[in-house]
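**Q** Can you look at this prediction? I've put the sequence above it.
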Amino acid sequence: MDRIIVGIGAALMLAACAPEPEPPVADARPVRTITVAKREAGTAVTFAGRIEAEDEVALGFRIGGRLAERAVSVGERVGPGQTLARLEPQNEMNALRSAQANLAAAQAALVQAGNHFSRQQTLLAQGWTTRALFDEAQKGRDTARAQVDSAEAQLKAARDLVSFTELEADASGVVTAVGAEPGEVVQAGRMIVTLARQGGRDAVFDIPAQVLRSAPSEPVIAVNLTDDSNVTATGRVREVAEQADPVTRTFQVKVGLEAPPEAMRLGAAVTGRLQMEAVPILEIPASALTRINRQPAVWVVDPASRTVTLRNVEVLRFDPASVVVSGGLDTGEVVVTAGVQALHPGQKVRLLGGEP
């Protein structure tokens, strides 16, 4: 029994003196990588838009009233001076007749005052009247003449009001919109007809500010019909909106088309293509992109220790296959492109492909 106890004690002493086993070393996780390098790239950017008239005007009456007739509809072609709509003219016609009567009365009063002045002038020369009566006759004649001038001006204003009851086209064009129907009471200045004047046509696009900043100066835009790519035209930027749309945060850009084909009718859907300038860019596969703090990020490999760190990057643009990075990476750095979802900061990795 004593020998058994002594043997157990000796075994325990030997176990206590033996060195502790080292913890198992975690295997390096295999990943695929790419070495970041700059390259020259000039991508093409496409946008959807529509055809609009280069010169479009909203026409309305100068006075208010009840719309009696609208002689045109959307899509009709009109010529200069053609009547587009009419207001009921009864009130204006009554005012015109009143102005005509006032002018006739003023002219009669002027004749009478002129005759009286002539008589007083003759009597004064013969010494049969006084200077006071002569001056009064002269004043009456001048007052009557002024009243005639006032009546003539009122008659002209009344005729203008009558003419304002008819809305006429100021140039040739196509009606693109109407704003009132017969029977409605309309206020002065309300849009009754929108007229696209004949002449140039614009392709109108809504473009993000990022593209505007990186676009070349005086670019040539290739435009084609969305439903028929064979109908094409080219144009240059004619106007850029000063303020972004409050909802989409895009800027409206008008491209003046050069000799557009007839098939590019007003309102037609078109696609514009802009070739960006070739500039040095840092491009990585889209599979390398992940997120941290709700921001784009990539895993960067330290070539010396073969460990990874997560770093935020700034994305200029992206598509399903690749990402163009504008900040956060430098040329020569190694980025993980496959296996990004199974990594954690400081983890050792084993490079499978694209090893620097």
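**A** That came in fine, so what should we check first?
**Q** all contacts plus neighbour counts: C-alpha atoms, from now on.
**A** OK.
**Q** and the helix of greatest length in the chain, how far from the chain's centre?
**A** Longest helix in the chain by number of residues (criterion: DSSP state H): helix 90-126. Centre-to-centre, helix 90-126 and its host chain are 60 Å apart (CA atoms, centre = their mean, to the nearest Å).
**Q** Please compare the first structure with the one that follows:
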Amino acid sequence: MHPLPFRPVLLSAVALLALSGCNRKAAPPAMPPQQVGFITLQPQSVNVHTSLPGRTDAYEIAQVRPQVTGVIQKRLFKEGADVQAGQQLYQIDPSRYQAAYDTARGQLAEAEAAEVTARAKLERFKPLMQAHAVSHQDYDDALAAEKEAQGRILNAKGQVESALVDLGYTHLNAPISGRIGRTIITVGALVTANQTNNIAIVTRLDPIYVDVNLPAITLLRLKRELAEGRITPQANGEVPVTLTLEDGSTYEHVGRMALSEVNVDPSTASVVVRAIMPNPDKLLLPGMFVHAQLDEGADPNGLLVPQQAVSRNTHGDPQVWIVKPDNTVELRQIQLGQAIGINWLVTGGLKAGERVVTVGLQKIKPGAKVKPTEDATSQADSNASSQNKGQ
């Protein structure tokens, strides 16, 4: 009678074995390594440039102001036209200054006539004094009178020159060559000597300045890279400058960097850099907003990494995934320079020969095993971008 209670025990054991077999069949297979695309960093010659916003400024500017008082008789220029240095712009009524000049010339003639009489008297007294026919006192008086007459001539000549200068100032001439703006006064208006308000402005437009603010940290980087030989300067030693206008178009003429300020502005931590741009067509006008690109030279060992390979951490620091020799991946923080085409110029954190992941970044984690494949497309784009920048 014992086999009866033994049957449920056997059935339970068989059920457990069956469930165990089912569990072994349901276990997922091991995942294969994630496939990723990478590029191998290779040093290459990269043209280095810095793009900064700036504004144009006049090369020369002169405010036209009267230096004598009088009524404007004529305006001798067309508003908005180009004028030459010395070209007459206005005519001030010259009558009073002509009269003063004529009076001064008359006084000079009188002084010269008086000097002739005094010199003749002195010449007569000289032999008479030697013969004791006149006293030494009379001779000294004649000598003093002749010198006084010479002094009056010098004074009269000064008056003539002063009157002639004032007469010349009735011709208001252009102080520099350039383009003249609108006139502030009209014919018949009274102007006064040394007035504070100008009556016209002449601006030289060709060439023209472009002033940009270069961050001091960028200036330090440039000097350091030049000292280390990472950047090769231009053959003529000058730094070319190209412009992008406010409408996005490229300015057709190439200028050069002229100077940089000695002092750093403490409020902006920047240095003013001034470029000189040719402006034969007068397209650039003072006060225009532009983007100036300073070509600094070539970095013979530049490393470029595609922008798609770079991500940012929570602090905004750039980072890339590296494929190590054992085909595991590592997330590494790097330092970047400027953007060149679709790439970033690497300034730290990477070295030549390392493999940077460009495809499949979202599916990997630190230390994971991957199946790397050369990303020929990104590598070709990187080389093409570098070559285009070098032209």
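**A** Structure's in. What do you need? Predicted model only: the values in this text are computed from it and were never measured.
**Q** Let me know the helix or strand that the nearest residue to P366 of structure 2 once chain neighbours are set aside is in.
**A** Using CA to CA, 6 or more residues apart in numbering and skipping the chain neighbours, the partner closest in space to P366 of structure 2 is E330 (5.2 Å). Per DSSP states H and E, E330 of structure 2 falls inside strand 329-333.
**Q** Give me the buried positions along that strand.
**A** 329-331, 333 (16 or more other CA atoms under 10 Å).
**Q** what's in contact with the helix or strand following it?
**A** Next helix or strand after strand 329-333 of structure 2 toward the C-terminus (DSSP H and E): strand 335-340. Applying CA atoms under 8 Å, 6 or more residues apart in numbering, the external contacts of strand 335-340 of structure 2 come out as 49-50, 318, 344-349, 385-386, 389.
**Q** how about those residues in TSV, adding secondary structure?
**A** Converted to TSV, the contacts of strand 335-340 of structure 2 look like this (DSSP: H, G, I helix; E, B strand; the rest coil):
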residue	secondary structure
H49	strand
T50	strand
P318	strand
W344	strand
L345	strand
V346	strand
T347	strand
G348	strand
G349	coil
S385	helix
S386	helix
K389	helix
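**Q** Show me how to select, in ChimeraX, the buried members of these.
**A** The buried subset of these, as determined by 16+ other CA under 10 Å, is captured in ChimeraX by this line:
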select :49,50,318,344,345,346,385,386
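**Q** now, which of the contacts of strand 335-340 of structure 2 sits nearest V272 of structure 2?
**A** Checking the contacts of strand 335-340 of structure 2 against V272 of structure 2 with CA to CA, the nearest one is T50 at 13.9 Å.
**Q** ok now do that closest one, which residues does it touch?
**A** 293-296, 338.
**Q** Can you tell me which residue sits nearest the middle of structure 1?
**A** Q252 (2.4 Å; CA atoms, centre = their mean).
**Q** just checking, it touches A203?
**A** No. Judged on CA atoms under 8 Å, Q252 of structure 1 makes no contact with A203 at a distance of 10.4 Å.
**Q** Tell me, how many residues neighbour the equivalent of V310 of structure 2 over in structure 1?
**A** Residue pairing (TM-score structural alignment): V310 of structure 2 is matched to L289 of structure 1. Using other CA atoms under 10 Å, L289 of structure 1 is surrounded by 22 other residues.
**Q** nearest residue to L289 of structure 1 other than its sequence neighbours?
**A** Nearest one to L289 of structure 1, counting by CA to CA, 6+ apart, is V298 at 5.3 Å.
**Q** Over to Q293 of structure 2?
**A** Residue nearest to Q293 of structure 2 in three dimensions, not counting chain neighbours: S51, with 4.2 Å by CA to CA, 6+ apart.
**Q** again with Q150 of structure 2
**A** Among residues not flanking Q150 of structure 2 along the chain, E115 sits closest, at 6.1 Å (CA to CA, 6+ apart).
**Q** Per the alignment, the one you found pairs with which residue of structure 1?
**A** Per TM-score structural alignment, E115 of structure 2 is aligned with L110.
**Q** Wait, that match touches Q138, no?
**A** No. Taking contacts as CA under 8 Å, L110 of structure 1 lies outside contact range of Q138: 11.3 Å.
**Q** Contacts only, for the match of V310 of structure 2.
**A** L289 of structure 1 touches 296-298, 337, counting by CA under 8 Å, 6+ apart.
**Q** would you list those residues in CSV and tack on secondary structure and distance to L84 of structure 1?
**A** Output for the contacts of L289 of structure 1, formatted as CSV (DSSP: H, G, I helix; E, B strand; the rest coil; distance: CA to CA, whole Å):
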residue, secondary structure, distance to L84 of structure 1
P296, strand, 58
A297, strand, 61
V298, strand, 64
T337, strand, 66
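**Q** and the longest strand for structure 1?
**A** Secondary structure of structure 1 per DSSP state E: the longest strand is strand 228-240.
**Q** outside of that one, which residues touch it?
**A** Applying CA under 8 Å, 6+ apart, the contact partners of strand 228-240 of structure 1 are 218-225, 251-261, 263-264.
**Q** Relative to A145 of structure 2, how far out is Q34 of structure 2?
**A** Note on Q34 of structure 2: its distance to A145 of structure 2, by CA to CA, to the nearest Å, is 116 Å.
**Q** same thing with T69 of structure 2?
**A** T69 of structure 2 is 38 Å from A145 of structure 2, where distance means CA to CA.
**Q** Same question for P175 of structure 2.
**A** 45 Å.
**Q** ditto for Q87 of structure 2
**A** The gap separating Q87 of structure 2 from A145 of structure 2 is 46 Å, by CA to CA.
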